[in-house]
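# Build me a structure from this.
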Amino acid sequence: MLPEPKRSVVAIPPPGDGPGFWAGAPSAVVWDGDIYLAYRLRRPIGKGRGYAVVIAKSSDGVSFETLLTISKEQMDTESLERPRLVHTPEGGWRLYLSCATYGTKHWRVELLEAEDPKGFDPRHAQVVLPGDPKTAVKDPVIVRQDGIWHLWASCHPLADPDETDQMVTDYATSPDGINWSWHGTALERREGSWDSRGVRVSAVYFTGHFTGDGGGDRSVVAYYDGRASAAENYEERTGIAIGVDPAALTALGSTPRAVSPYAGGGLRYLEILPLPDGRHRLYYEMTRPDGAHELRTELRTGPGTGPGTGPGPGTGYRAE
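Coordinates of the predicted model:
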């Protein structure tokens, strides 16, 4: 279920032309026949950075109507990064927002709750992943499986100002999606490889089932963003990691699995959305020829997957 840019179309264009203008970092939910998409808009450093998160709705997964725009000023943050949109089992909606703390390299994650995707109110935000003086936390990936909330977040070290672009992915669980318990680093950087500077999980799928004693026939497939240097910051490419434990993922291969054919090669923040008819829609952020980033989408057909499961590599899916 890897992106094939030649088969994709633009869902959301960037807010300007040239490097530093981005539309992307998508999170998608299908509900009641429509697709709801949360994404981040960004301008270059000095011109606004991540200035807004947009909630939009589509009947076809390609053409979106804006429902709500949340600005960085409303969230009292210097910049916004990848959001996470969730429809809860109780029928409500949650929006997890990655927020930069003013004047620092620190990031935190705040939560908004609403009965409807148009109803998120920044005045009622609560911090759910505060990070700490040594660690920035952002870009959460959240999956509810077998009654447990699972989370993978990008974590950056803050002790050395010259090293804050480094990142690993840590794993946490929760009974309610609000109070989280951390279980250490799930995906590490690989020295000497294309992902030696940073790894950020972008999408996770479970196959099989978990048991209370940690057993079961489970396996985990994760897609992640990686880069080899600080110079490649903002131009991460997509790789695959697997494991039998969501807290311990192993990256596969010595090269990225999906890249942009343009500029710095950035193809990141992959989101894979299962559709009710057994197909899947992919969303991702990709660098275009002028260096701007656009949000692109592909529709895939293939064998269906059961509840709580998802696609893995080598499953014979094809693009439409």
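# From now on I want contacts and neighbour counts done on CA atoms only, so please keep to that.
Fine.
# Find the nearest non-adjacent residue to Arg300, please.
Sequence neighbours aside, Ala319 is the residue nearest to Arg300 in space, at 4.5 Å (criterion: CA to CA, 6 or more residues apart in numbering).
# Count the neighbours of Asp76 for me.
Asp76: 14 surrounding residues under other CA atoms under 10 Å.
# do the same with Lys47
Lys47: 11 surrounding residues under other CA under 10 Å.
# What of Thr185?
Burial measure for Thr185: 18 neighbouring residues, criterion other CA under 10 Å.
# so it touches Pro246, yeah?
No. Here Thr185 lies out of contact with Pro246, judged by CA atoms under 8 Å, at a distance of 10.1 Å.
# got any residues that touch both of these two?
Tyr171 (CA atoms under 8 Å, 6 or more residues apart in numbering).
# in the stretch 101-250 of the chain, which spans are strands?
107-114, 126-129, 135-145, 148-157, 168-174, 181-187, 198-207, 219-227, 237-245, 248-252 (DSSP state E, counting those that start in this stretch).
# Figure out which of those is closest to Asp277.
Comparing these against Asp277 with CA to CA, the closest turns out to be strand 198-207 (17.9 Å).
# Return the distance of the closest one from the chain's centre.
Distance of strand 198-207 from its chain centroid, counting by CA atoms, centre = their mean, to the nearest Å, is 8 Å.
# Now do that strand: which elements does it pack against?
In terms of contacts (3 or more CA pairs under 8 Å, 6 or more residues apart in numbering; DSSP states H and E), strand 198-207 is packed against strand 135-145, strand 148-157, strand 168-174, strand 181-187, strand 219-227, strand 267-274.
# how about 7 Å then?
Counting contacts by 3 or more CA pairs under 7 Å, 6 or more residues apart in numbering; DSSP states H and E, strand 198-207 is packed against strand 168-174, strand 219-227, strand 267-274.
# so which of those strands gets nearest His87?
strand 267-274 (13.1 Å).
# distance between the ends of stretch 172-183?
6 Å (CA to CA, to the nearest Å).
# List the buried residues for that stretch?
Ala172, Thr173, Ser174, Gly177, Trp180 (16 or more other CA atoms under 10 Å).
# The structure of the following sequence is requested for comparison with the preceding one:
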Amino acid sequence: MTVGTTTLPLPSWEDSTVVVEPPGTEPGAWSGAPSSIVADGHVYLAYRLRLPIGAGRGIANVVARSSDGLNFTVVAEIGKDTFGAESLERPALVRTPEGRWRLYVSAATPETKHWRVDLLEADTPEGLATAAAVTVLAGDETAAWKDPVLHHDEHGWHLWASVHPLESWDDADRMTTEYATSPDGVHWTRRRTALAGRPGRWDARGVRVSSVQVTGDEITVAYDGRATAGENWEERTGVARGARLPDGTFGELTAEEHEPIGSPHPPYGLRYLSLVDLPDGGRRIYYEATRADGAHDLRTERV
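Alright, predicted model coming up:
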């Protein structure tokens, strides 16, 4: 799909390969929410494992390594009990300019709709399994922060996270994408709402940026969206774009006028797209998608 002067690869499904099977075969059993990077000639993939509500929900974040982008070996696994969390959601895997490894973990506060983001940091990806957690996006009684996507450049650290309003228990599934900046990737300043749902459209109920591509001063993103509360957990994927502002931050995003990309299997969820540039010059996308039995698997395509 061409967006402005850039192209953002999107799934075609027919060319996809399953890289992680879900931990069950029923709706609510998911592998996915991937975050991918390339380091030291390998593809590293962080993802979430989930069981249905009542059976454990988001049980673990996993970090795995691959030489071909298809066959992965687990190098670290962090369970939800490490964070005292009721559930874990999408992790964000980052390599700092100094070569340190970071994993930003979304953790649910038990018996609430609140979420926060904790940071693990280590010298190696294996070390993330035993790293001490530091809360970097605490949220509060009015807002839950989760599912961050990060970018680092000469202007510092940039973050897009999904934020859920907590005024009403029944409406806490609503979400916007909020944008924040940081000098170090630890201490964050919220700047603005980057993307919000569009009334009457397929993304009216909530939007969540899942992948960021920066080309010069232009930013192109993949994002998840849903129209209703009933589509929670089965979002589909769209594209939005924006630009860098004179102060070095990124401005608001504008959704493209295209129909979303979904799985061919009802209820058509296809979300958490992550894009990575490969050492050989190619690219891969990773994403979570609904399969025929209602579970979600983690898939990849070379693009």
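# Can you tell me the centre-most residue of structure 1?
Nearest to the mean C-alpha position of structure 1, by CA atoms, centre = their mean, lies Ser202 at 4.1 Å.
# For the counterpart of Arg299 of structure 2 in structure 1, identify the helix or strand it belongs to.
Alignment note: Arg299 of structure 2 maps to Arg296 in structure 1; criterion TM-score structural alignment. Applying DSSP states H and E as the criterion places Arg296 of structure 1 in strand 293-301.
# so how far is that strand from its chain's centroid?
Distance of strand 293-301 of structure 1 from the chain centroid (CA atoms, centre = their mean) equals 14 Å.
# What helices and strands are in contact with it?
Where contact means 3+ CA pairs under 7 Å, 6+ apart, strand 293-301 of structure 1 is packed against strand 9-12, strand 22-31, strand 280-287, strand 318-319.
# on that earlier part again, quickly name whichever of the buried residues of stretch 172-183 of structure 1 is closest to Thr135 of structure 1.
Among these, Ala172 lies closest to Thr135 of structure 1 (CA to CA), at 14.8 Å.
# quick one: contacts for that closest one?
Ala172 of structure 1 makes contacts with His150, Leu151, Trp152, Trp180, Ser181, Trp182, His183, as judged by CA atoms under 7 Å, 6 or more residues apart in numbering.
# ok, 10 Å please
142, 149-153, 179-186, 246-247 (CA atoms under 10 Å, 6 or more residues apart in numbering).
# can you tell me which of those residues lies nearest to Ile12 of structure 1?
The nearest member of the contacts of Ala172 of structure 1 to Ile12 of structure 1, counting by CA to CA, is Ile142 at 22.8 Å.
# Aligned to the closest one, what sits in structure 2?
Aligned by TM-score structural alignment, Ile142 of structure 1 pairs with Leu150 of structure 2.
# now do Val128 of structure 1
Alignment note (TM-score structural alignment): Val128 of structure 1 maps to Val136 of structure 2.
# Ala289 of structure 2 matches what in structure 1?
Superposed on structure 1 with TM-score structural alignment, Ala289 of structure 2 falls opposite Met286.
# And for that match, nearest residue in space, chain neighbours not counted?
Nearest non-adjacent residue to Met286 of structure 1 (CA to CA, 6+ apart): Leu267, at 4.4 Å.
# same deal with Thr69 of structure 1?
Spatial nearest neighbour of Thr69 of structure 1, chain neighbours left out: Val54 (4.5 Å); criterion: CA to CA, 6+ apart.
# what's the answer for Tyr262 of structure 1, then?
Nearest residue to Tyr262 of structure 1, sequence neighbours excluded (CA to CA, 6+ apart): Pro289, at 5.0 Å.
# host element of the one you found?
Per DSSP H and E: Pro289 of structure 1 is located in neither a helix nor a strand.
# can you pull the contacts of it?
Shown in contact with Pro289 of structure 1 (CA under 10 Å, 6+ apart): Gly18, Pro19, Ser260, Pro261, Tyr262, Ala263, Gly264, Gly265.
# The last one: which element?
Put plainly, it is Gly265 of structure 1. Assessed by DSSP H and E, Gly265 of structure 1 sits outside every helix and strand.
# thought it was touching Met286?
Yes. If you go by CA atoms under 10 Å, Gly265 of structure 1 and Met286 touch, sitting 7.9 Å apart.
# Who has more neighbours out of those two?
More neighbours surround Met286 than the other of Gly265 of structure 1 and Met286, with 32 against 20 (other CA under 10 Å).
# can I assume the more buried one is in contact with Tyr269?
Yes. Counting by CA under 10 Å, Met286 of structure 1 does reach Tyr269; the two are 8.9 Å apart.
# Give me the common contacts of these two.
Common contacts of Met286 of structure 1 and Tyr269 (CA under 10 Å, 6+ apart): Gly24, Ala25, Glu236, Arg237, Leu295.
# Hmm, Ile261 of structure 2 is touching Leu10, no?
Yes. Here Ile261 of structure 2 reaches Leu10: they are 7.8 Å apart, a contact under CA under 10 Å.
# list residues touching both of these two?
Each of Thr237, Gly238, Val239 lies in contact with both Ile261 of structure 2 and Leu10 under the rule CA under 10 Å, 6+ apart.
# Structure 2: which residue goes with Asp277 of structure 1?
In structure 2, Asp277 of structure 1 lands on Asp280 (TM-score structural alignment).
# before we move on, back to that, which among the strands of the stretch 101-250 of structure 1 is found nearest to Cys99 of structure 1?
strand 107-114 (5.4 Å).
# Over which residues of structure 2 does the closest one lie when aligned?
Mapping strand 107-114 of structure 1 onto structure 2 (TM-score structural alignment) gives residues 115-122.
# quick revisit: the residue nearest to the centre of structure 1 is in contact with Tyr223, isn't it?
Yes. The pair Ser202 of structure 1 / Tyr223 is scored as a contact, 5.7 Å apart, by CA under 10 Å.
# hey, what's in contact with both of the two?
Shared contacts of Ser202 of structure 1 and Tyr223 (CA under 10 Å, 6+ apart): Thr238, Gly239, Ile240, Arg268, Tyr269, Leu270, Glu271, Ile272.
# Would you convert those residues into a markdown table that also reports distance to Lys6 of structure 1?
What follows is the shared contacts of Ser202 and Tyr223 of structure 1, written out as a markdown table (distance: CA to CA, whole Å):
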| residue | distance to Lys6 of structure 1 |
| --- | --- |
| Thr238 | 16 |
| Gly239 | 18 |
| Ile240 | 20 |
| Arg268 | 16 |
| Tyr269 | 18 |
| Leu270 | 16 |
| Glu271 | 17 |
| Ile272 | 17 |
